[in-house]
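**Q** need a structure here:
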Amino acid sequence: MKQIQIFKTDNPRLFLFYPIFFLLFCALIAGLAWRQIIQKESFESQEVLQSMRRILNPGTRGNIYDRNGKLLVGNRPVFSAVAYLGALKDDLRKEYYTCVKLAKQKHIKIDFNAVRKEARLNVLQRHLDTINSIIGRNEKIKLKDLERHFSQRLLLPFPLIQDLSPEEYARLTEQIPVDAPIQLFTDSARYYPYGPAAAHVLGYVGTTLNIPEDGVPGKELTTFSLRGKVGKAGMEAFFDEKLQGTSGGDVWKVDPVGYQFQHVAHKAASQGAPIITSIDIDLQLTAEKALGDHTGAVVVLDVNTGEVLTMVSHPTYDLNELTPFIPQATYEAINDKGAWLNRATQGLYPPGSPFKLITTIAGMKANLIDEHTITDCKGKHYVGNRAFHCDRRSGHGLLNVEESIAKSCNILFYQTSLDIGNMALAEQAREFGLGEPTGIEIPFESSHTLVPDSDWKQNKQLGKWMPGDTTNMSIGQGYLLSTPLQMACFMASLARGETRTYPTL
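**A** This next block holds a predicted model:
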């Protein structure tokens, strides 16, 4: 009998796989739909983050004027020759292959990273040599600076020569083609028309990469910043936020390497607000000349308002030597002569004879002396077995209070202070604001001024307060410490018949 084999195509066991295949297909469709529809915005956002970059450009700082509208601090243009690396990428690639080919011909083992660095240096140095030939310099590129720029600031122009002179700038403008990868870049630096005058009041600036965003689009993008300026001392520091101006910026599309190729958005920067100070520059120059080469300070206040008309501190320095940056040699020279210190607000000195007025006021308030009080000055006054001398060793003879002040005789103040005691004397000094900062609009005012008393001496473990301490204090000596600005405020208050003057610029 002939056997016949029959094959069935509808094997029941295959039906078990149909639902599985269907579920897998549905899962695939759902996954594609999730990525294409639901996650579309997320992928688009990632694409933007990877392909776009932002550059922040600081605003120009505001000007500072004296009370009569004369410019004290302005801005001058700073010209630099820079290389836009994106425009050099073809040259960099060709130079790289040339270096590799040359190494192979010499049978040198190739370090591709080193070859890449060499190619970059060769290309940039050739362009710099062209600039050198035009302006007569012999500048060289430091490989370390170049590599740091490629790794951290690729999107920004690489500076070849900074702070070109106006003559060099003019020559380069004539000879560098408009479409060349090497261009002239214009920035600004602070300019001080009066050089060292009021240097400690006006202050100086340093550079920073911490630029405020100020509404520049692309907050979520990788951001590069051109160097801005930040106040480091004086009014430049105290009013830094007002002087800063508003930042501008640009958004660029970049290629996979990071070179910019399409400009997307732009926001212009704007200059900071101007500041009008209370300084009278003509009076300032007069005081600067009067102090000359002496070490010290001069402070002139408007008695009625507390406005600072003049503030001089010597030794000083020329502010123009600190911009656009502070050379190390300049910093060391200023440091060596102690010129960084603003002696008007940071110098600590015994107040001396002007403090006798405080002793006088304390004595009058205690009803121990008045305008008719007579003191017989014999040249010294004994406290225990110790003699405290007058400025005139032979003595002044009989003096009333006004004459004692006018002739700066010490004897009246020795006697008065011992009668009223140290605590009353210290309290009167503090009532005039001594022993605490004035609050003037300059950073780093000293907080170490001192009106001592018996409690202070005990806390410092300097021993018991002695009558001789009170005697010294009565004429502005001993442990007393004040700044010239504090004493100027005291005198202004006294002239008005008040106890406090708050100085202002």
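**Q** drop to CA atoms for contacts and neighbour counts, all remaining ones
**A** OK.
**Q** surely W340 meets H314?
**A** No - when contacts are counted by CA atoms under 8 Å, W340 is not listed as touching H314 (9.5 Å).
**Q** please give me the structure for this one as well, since I'd like to look at both together:
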Amino acid sequence: MLGENFGVKKNQTINRRMFIIGAAKFIVFTGIIARLFSLQITDNKRYLTLSDKNRLREWRLPPIRGEFLDYFGNIIAGNLKIYQLHVIPEEVEDFKYLMVRLKEILNLSNGEFEKIIRQKNKQKSWETIIISKNLTWEQFTKVNYFLHDLIGAKPVLSVSRNYPFNESYTHVLGYVSEASEKDILNNEIIKSKHVPGLKVGKTGLEKTFENELIGTNGIQRYEVNAYGKRISQLDHAEGLSGKTIQLTIDTEIQKLCNELLKNIAGSISIMDIYTGEIVAMQSSPSFDPNLFLFGINQDDWQLIINNPLKPLVNKTLSGLYSPGSTFKPIVALSALENGIIDENFKVNCKGKIEMYGQTYHCWKKRGHGVVNLKSAMKQSCDTYFYEIARKLGVDRLKETSLKFGLGEKVLDETFSNEKKGLIPDTQWKKNNLGKGWVIGETLITGIGQGYTQTTPLQLCQMTAQLANGGFKIYPKIIMEENPKTVEDIKLIMDKNAKYLDEKNNGLQEASELLGFLNKKKYGRLFKNSKNIELVQKAMFASTNEVRGTSYSSRIEDPKYQFAGKTGTSQVRRITKAARELDLNTSEIPYNERDHALYIAFGPYKNPRYALSIVVEHGGSGSSTAAPIAKKLFKLIVDRHEFREQTRIEKAIKI
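**A** Here you go, the predicted structure:
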């Protein structure tokens, strides 16, 4: 009985265990089948998408940058095909041997060689190493000649920025270089389009118009393995090039400006007196922006930053100078406009004047004798302008100066490095220096010294507005899509001028009328047009009549004839001992020499262009700056016909 019971219990136990095992197997298989159904049927699309994401990869290509053109459509900043050498380590049989051969073929320095080795050790074996970002044609052909012995090396054709006119446009266009962390963090567009090696604008217009120039990324789609290695290319989509931007500058005139300022620290600005188009804007010394494209080497960088003439400074926009005697036309106009003097007002210049125990010298020791407005401007008599400044006062002088563009940015925010300068008045000194204004400061302000600081471009705008008859203009360096013609601008100016008749007929109060006109486009900056004419004639005499300070730089041919005003800006206080020595410029240490300035407009009979020239530590404006203007005006006038023809062609296309 015991044996039978034991056998029954044993069978029951076995059956129970078999049932449990069978049930477990059923549940497991049911779960597997259910999961497979879910994966293959229910979640099919989801996992297919995830699988493709793992299998397919997109690589963004650097966007193609937009171009800059000059007024005539010539490319002044474009894109150039360049040759590079890439290496994928896993495709190399013997990396050490390959690198030794490339070092010999490309003449790689030890530093470059070690940098490549470090890069190889940091990245994955199938990722590309750029051995050279810009091979010369000779290097490229040499690599191709030995390519059979350079297994794993791949010569590649790429695109990079190119500045064909080298240093002629550096301070206008700026330059591009590889995007820094700061560039990426501060600009969302750069961040969204960033790829390794992306080059962005660092200075000048390249930086200002970065968002328009940058373009869109091209896309390459590849199939990759589980480790992310590319297996095959599936698709390629070209990116869109950035915007093309056209400037108002004439390259031929810009190049001449660069040549005339060779080995000189200074600036030249040239402007259309009606449209405000900047025809040339050169700061010197300059540097070749192409040096920065692939990373400037240490030697070139040291030459630039250690140059005492400061090539990194845009002197046209950032350079602040006392205007010297180039300020005298505005002083004269302000005195005329405020009824302080008329054209017959005379002063007896004896070479100096005494006031409150202080002596104020004229540049001519023995004086100019009795001078009126015209002769004082012609000979740049300081004593005459001391006297009219004293009568005028610095506050009224500032009001006129601001009207003509001094003390304000000329191109608004087009250039981040443009400075405003300073036109002082009594309130300015009290607010900034905590002291009251004194009469002696008014005198030296009257000859463009003291606290007064202007940029060369401001002096050019001031001259342009004197030349066009005293009307406000709107300087620009970027071509507008539908610009006003010169004829349209002159018509607007003539309409504004007609309001003078209403004033003269007593229809409106003068102050109300002038306030209204100043708010109008191309508004009138004067009260009486005769005052503008007097200043223009005085500037003509300064250049074209005997004893004029720039008489030696005159052009007698009416086609090229121009009117101007020289200026000599002191950079140090002249002591009594130094005045008695009367040293030549060459005998004075360079940094203590005066700056040489010149402003001019021409052709005189039918003016169209204005210019300003500043030569740092050039000594005298008459001997250094004015001769440069003589060379420039011949080309400016000769190029005018081409400029007008191009303007007409553009108008027809529109």
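**Q** Once they're superposed, tell me the TM-score.
**A** Their TM-score after superposition, calculated using TM-score structural alignment, normalised by the length of structure 1, is reported as 0.78; 464 aligned residues with a CA RMSD of 3.9 Å.
**Q** picking that back up, which one of W340 and H314 of structure 1 has more residues nearby?
**A** Set W340 of structure 1 next to H314 and count neighbours by other CA atoms under 10 Å: H314 wins out with 25 against 18.
**Q** residue in structure 2 matching the more buried one?
**A** Using TM-score structural alignment, the partner of H314 of structure 1 in structure 2 is S284.
**Q** Just give me the neighbour total for H294 of structure 1.
**A** 10.
**Q** Can you find the partner of it in structure 2?
**A** In structure 2, H294 of structure 1 lands on I264 (TM-score structural alignment).
**Q** That match in helix, strand or coil?
**A** coil (DSSP: H, G, I helix; E, B strand; the rest coil).
**Q** thought it was touching S284?
**A** Yes - counting by CA under 8 Å, S284 is a contact partner of I264 of structure 2 at 6.3 Å.
**Q** Can you tell me the closest non-neighbouring residue to the spatially most central residue of structure 2?
**A** Nearest residue to the geometric centre of structure 2 (CA atoms, centre = their mean): G204, 2.9 Å. Using CA to CA, 6 or more residues apart in numbering and skipping residues adjacent in sequence, the residue nearest G204 of structure 2 is G174, 4.0 Å away.
**Q** Alignment lookup: the one you found to structure 1.
**A** By TM-score structural alignment, G174 of structure 2 lines up with G203.
**Q** Same question for V394 of structure 2.
**A** Per TM-score structural alignment, V394 of structure 2 is aligned with N422.
**Q** Just give me the neighbour total for its match.
**A** 21.
**Q** try V300 of structure 1
**A** Quick note: V300 of structure 1 (other CA under 10 Å) scores 21 neighbours.
**Q** can you give me the helices for the stretch 1-150 of structure 2?
**A** 2-37, 44-55, 95-106, 110-122, 137-145 (DSSP state H, counting those that start in this stretch).
**Q** how about CSV for those helices, with distance to Q449 of structure 2 and mean neighbour count added?
**A** Formatted as CSV, those follow (distance: least, CA to CA, whole Å; neighbours: other CA atoms under 10 Å):
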stretch, distance to Q449 of structure 2, mean neighbour count
helix 2-37, 90, 12
helix 44-55, 70, 13
helix 95-106, 57, 15
helix 110-122, 53, 12
helix 137-145, 55, 14
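**Q** Including distance to Q427 of structure 2, could these go into a markdown table?
**A** Shown next, in a markdown table, are the helices of the stretch 1-150 of structure 2 (distance: least, CA to CA, whole Å):
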| stretch | distance to Q427 of structure 2 |
| --- | --- |
| helix 2-37 | 85 |
| helix 44-55 | 69 |
| helix 95-106 | 66 |
| helix 110-122 | 59 |
| helix 137-145 | 64 |
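**Q** nearest to P196 of structure 2, of those helices?
**A** helix 110-122 (13.8 Å; CA to CA).
**Q** how big is the offset of that closest one relative to structure 1?
**A** Helix 110-122 of structure 2, aligned to structure 1 and superposed, deviates on average by 5.5 Å (mean CA distance after the TM-score superposition for structure 1).
**Q** Can you name the residues in contact with that helix?
**A** By CA atoms under 8 Å, 6 or more residues apart in numbering, the residues outside helix 110-122 of structure 2 that reach it are P89, M99, K103, I129, I131.
**Q** helix/strand/coil for E512 of structure 2?
**A** helix.
**Q** That one matches what in structure 1?
**A** Per TM-score structural alignment, E512 of structure 2 is not aligned with anything.
**Q** any idea how far A497 of structure 2 is from E512 of structure 2?
**A** For E512 of structure 2, the distance to A497 of structure 2 (CA to CA, to the nearest Å) stands at 15 Å.
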